[in-house]
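Visitor: pasting the sequence and the predicted model now:
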Amino acid sequence: MDGRSGSRVTRRGYLGLLGAVGLAGCSASDGERAGSEPTVTAAPLPESTPTPRDRRVAGSNSAAARSLDAPWYERTATTTLSPTGLTVAFHPRPTDVSSLVGGGRFVRPGTADGPARLVLELANTGESTVSIPHVPVPGRIVTPRGDARAFLLPVRPPDGGVGDGNERDRFWFDGYWRGRRRTGRERDLSIDPGELGSLGYVLVAGPEGPALPVGTYAFETRFGWTFTLGVWRTDAPGPADASRFAGADVPELPGDGATEWFHHADRNTAVYLHPSTEQVSLSDGAETLDAALFNHSSTTLVGNPLAYELLKLHEGTWYPVVPDQLPDPGGHLPPGATLQRRFVLRHDGPTDPDDVIPVGHLGGGRYALRFGMYRSDTPRRHAALVDVEAPELELSPSPELRVDGEDTARPVGWLDPDGGLFDAVVTATRTGEPADRTVVAEQVMHDPILRNTISVFGPTTEIVELHTRDAIADQLLPSRGTLRVSLRGAVYELVRQDD
């Protein structure tokens, strides 16, 4: 811990996001999206110099080998499902579990004459022969959360390979193609080291229930390889539900690029940030907020997949509340892919779960949630409004702060969660001088220096002296730096007094 009490990204959350969002790829063109004829778009196959790993794949001049040599986010494909007016995008997901690398291509769209066909093209980069069971691959919808299922049923690839000749007894058409998983062992595909292989599948919905509702479906094979399918309406890629803030006029968010608000989105909006709710009440404890950035455009989004901001609107100005500083691994969000984050919001201090982003110390008011992925040609940031019902936030010091002389004119605080390192000193006094900037209580409670000086002030306090680590002080003040902040009508001057 570094004294911060706001939000964080855990190791599990960080690694999960890297696996889920480094994804990017190609898609149907605008013309394909607008037309009514079923289409198939193959992944681009750029000519490039093979990496040392790819040089071990035989036939490096073939289209399949060139596709494996491309960045993994270019090994994607899209198609249409004309009976239901849907577009489907295939995205491989990087994994170190298997020696198999690969991509996919749709060789036939979904029509009333037959379901969409997907071919997985795999290269064995390991040291030994790999045997792959050609069995049904189940998928489940993960964004939005639900019970919908999809299946990839084995068929013979169009250019040869393993497959099942008795295909049509496993799927049928009732306005959309449905199928069932058949028991029993299918044939295996063996791929020698440095060789390529392919597996054919048809995409169907389950035998019962909804037929591929719009969303993102996750698939995991028995050979350690994972991928997702993004599904959206071809002629209406935007959100189906209207925002409760429709027509609301709010200031532009700070930073580079314009803001694309969810409450301005309609059925034609192809990229949007969708919150699970636009109003939460924190009066009785924690509330969960899921937010998903949908990319239903023909353009890959770029940026920081870990980045998010929660800002509070106060007297016509947005104030950033969280997050702490985040690493920026860089990432891609391809057409049809979704970036989803789960936040647990609290009025009091946050808990420390390992699979969500905890955000505590929130008072009532209007907030904006913004993600860090955007189009490279026009860096528009995507955001959504959320109203929080909660009492006004009261200031309090960090639990680990040790204070000598509390309720005196000159209290001294000691903030070092790791113990024993106090190489920075910051003093705080009230002043009548103009402030350098205004802060809100939520910002104070998420900054270890502001929180553990301003919250210590009592009726008779003249100066607060805080001893802490350089790394903590550096987050707000440089060495021997000075800052005056205004909070609730009072101005405080903070001075770093390092030796």
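Guide: Thanks, I have it. Numbering: from 1, shown residues only.
Visitor: please count neighbours and contacts with C-alpha atoms only from this point.
Guide: Will do.
Visitor: what about the helices in the stretch 301-450 of the chain?
Guide: Secondary structure of the stretch 301-450 of the chain by DSSP state H, counting those that start in this stretch: the helices cover 441-445, 448-454.
Visitor: name the residues that touch the last one?
Guide: This points to helix 448-454. Defining contact as CA atoms under 8 Å, 6 or more residues apart in numbering, one finds that helix 448-454 is touched by 3-5, 395-398, 401, 413, 426-428, 444-445, 464-466, 472-473, 476, 492.
Visitor: for this structure, what's the longest strand?
Guide: What stands out as the longest strand in the chain, according to DSSP state E, is strand 301-314.
Visitor: can you list contacts of that one?
Guide: Contacts of strand 301-314 (CA under 8 Å, 6+ apart): 14, 17-18, 21-22, 24, 295, 318-323, 326-334, 339, 365-376, 440.
Visitor: please compare the first structure with the one that follows:
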Amino acid sequence: MKRRALLSSLAAGSVVALAGCNASSDAADGTTTPDESTGTTYRTTSGEPTPPETGLGDATTAVFETRDRTMSLLNGRRRLPSGLMVRAWLSATATPEHPARVTATLTNESEYDTALRLHDVPPFGPTPHGFPNRDYDDPLYLVPTDDHEFAGTTGAVARTDSGWYLDGRPDRWQPTSVELAAGETLVGEYAVVPREPGPIPTGRYAFGHADDPLTLSVWQSSRPGPTERSTFAGASPPSFEDQTPAWYHDATPEAPVFLQPSAEQVDAPAEVSFTLHNYLTEPLTGNFYDWTLYKQVGGEWYRIAPWGIPVPLTPLPPGDTHTWTLHAFDGPSVDCEDAIALGHLGGGRYAFHVNMSSESGPTHAALFDFDAPQVSVTPTDDVSVEREYRLVRASTPDDGGDRATLVVQRTDEADARLLPEQVMRPRNRGLRNTLPFFEDGIQKVRLETTDGVVDDAVRGDTGERVFRFGGDAFAAWRA
């Protein structure tokens, strides 16, 4: 079989987006030969196209000319246990002249000749196809084109007014195994088509069974946003101190990016997931660890968690999603694998905010109401106390670290306010072990504890920290 010129590298950028483009490669033609011992194993001696520079998002995207659809190829780079490298990318969008195309290479980067079975090496399996959202209806096929250099057969495609489709039955187009010499590369080019005429259903088409499979994400170009009405439609929550996010309840069907909660009204204990959808043709940048839970009280937002944020850069490619799962408890939290577990949350309105955005776009947030009793501030179990007239002396066990003293005293006035949900956070242990002891007549509490607890309580300040809690004002300082 003679291989025709293959599509090559596209313009570099944070992602590669296609809209009616079809670049050509200068790669030399090559040949493929069936292995006489099996009749199903192929080798190639040709050159290969260069994958595009996908940049930060590591995705290629195509805006169709034939349908109201945009497609993004995700997880197109994979190193196999055998040491071989798979690369796949969208190399052309769908036009009236041809369907969307995927180009893929399989390279033996080892020093040894390697034989490989292809059944679960997408897109090189005998009949590569994926299903939307793991639903086994409406498959999407990757059909070898005439420019595929080692397919046993090529499939026929046809076009109607609604776009391209597979014209015939699916077949075992590709061999079941291959042999690659050290440094050798196989190249395949595929038409991306549905089984039947008509619009391609939107969703994520997974090829293969890996935890992060090769995926084609398909969405409606003109209306990628949510279609269900939010419980909070028309609400006007206050802005955060340093962010003005795009709220989920304001998202329209035309919105290309939105943070969708799994529920907007929940009872304690509750599990709520927040999924960020990116239907731009560029990645969102930020940090998946940079989330914040706020509580709204008296027309203001109060930051509840987290205390600190790791700082890895984690882009979200076009067509991809990321989900944060919150387990919310009105009492002590229970550790939850791969989820955010927060305890001592009282009833009220909360906001979940993520610091992810496009280059010039806003961050994103979603509201939810949490039905639970109000939080009471209680000391930890290991604190001991003594009362001396208007003074309480409290202490926690000596754990071998540096000791220090925190003093908290009533004062006349303060501007900043602390909520019970904030005091009950682990990093406010010093305030948790002092504020509950301000009964009638108590003016001051001295807490003998570790140096780190005191430092957290006063926020490292050498002076006083002044705040309101409940109906009273307090000052805290290091003795």
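Guide: Thanks, I have the structure now. As the structure is a prediction and not an experimental result, all values here were calculated from the model.
Visitor: nearest to G419 of structure 1, of the helices of the stretch 301-450 of structure 1?
Guide: Closest to G419 of structure 1 of those, according to CA to CA: helix 448-454, at 15.6 Å.
Visitor: that closest one aligns to what range in structure 2?
Guide: Counting by TM-score structural alignment, helix 448-454 of structure 1 lines up with residues 429-435 of structure 2.
Visitor: thinking again about what came up before, so where is the longest strand of structure 1 in structure 2?
Guide: Using TM-score structural alignment, strand 301-314 of structure 1 pairs with 284-297 in structure 2.
Visitor: so what's D352 of structure 1 closest to, chain neighbours aside?
Guide: Of all residues not flanking D352 of structure 1 in the chain, P358 sits nearest, at 6.6 Å (CA to CA, 6 or more residues apart in numbering).
Visitor: which position in structure 2 pairs with that neighbour?
Guide: In structure 2, P358 of structure 1 lands on A341 (TM-score structural alignment).
Visitor: ok, its match to D335 of structure 2 distance?
Guide: Distance, A341 of structure 2 to D335 of structure 2, by CA to CA, to the nearest Å: 6 Å.
Visitor: so who does the aligned residue in structure 2 for I463 of structure 1 touch?
Guide: Taking TM-score structural alignment as the criterion, the aligned counterpart of I463 of structure 1 in structure 2 is K444. When contacts are counted by CA under 8 Å, 6+ apart, K444 of structure 2 touches 390-392, 407-410, 438.
Visitor: including neighbour count and distance to G76 of structure 2, could the residues you listed go into CSV?
Guide: CSV is the format used below for the contacts of K444 of structure 2 (neighbours: other CA atoms under 10 Å; distance: CA to CA, whole Å):
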residue, neighbour count, distance to G76 of structure 2
R390, 13, 68
L391, 17, 66
V392, 19, 63
V407, 22, 58
V408, 27, 57
Q409, 19, 60
R410, 18, 61
F438, 18, 61
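Visitor: farthest pair within these?
Guide: The widest separation within the contacts of K444 of structure 2 (CA to CA) is 13.4 Å, between R390 and V407.
Visitor: and the residue nearest in space to the middle of structure 1, what does it touch?
Guide: Nearest to the mean C-alpha position of structure 1, by CA atoms, centre = their mean, lies L339 at 3.3 Å. Applying CA under 8 Å, 6+ apart, we find L339 of structure 1 in contact with 20-21, 292-294, 305, 333.
Visitor: helices - which of the residues you listed land there?
Guide: Mapping the contacts of L339 of structure 1 onto helices (DSSP state H) picks out 20-21.
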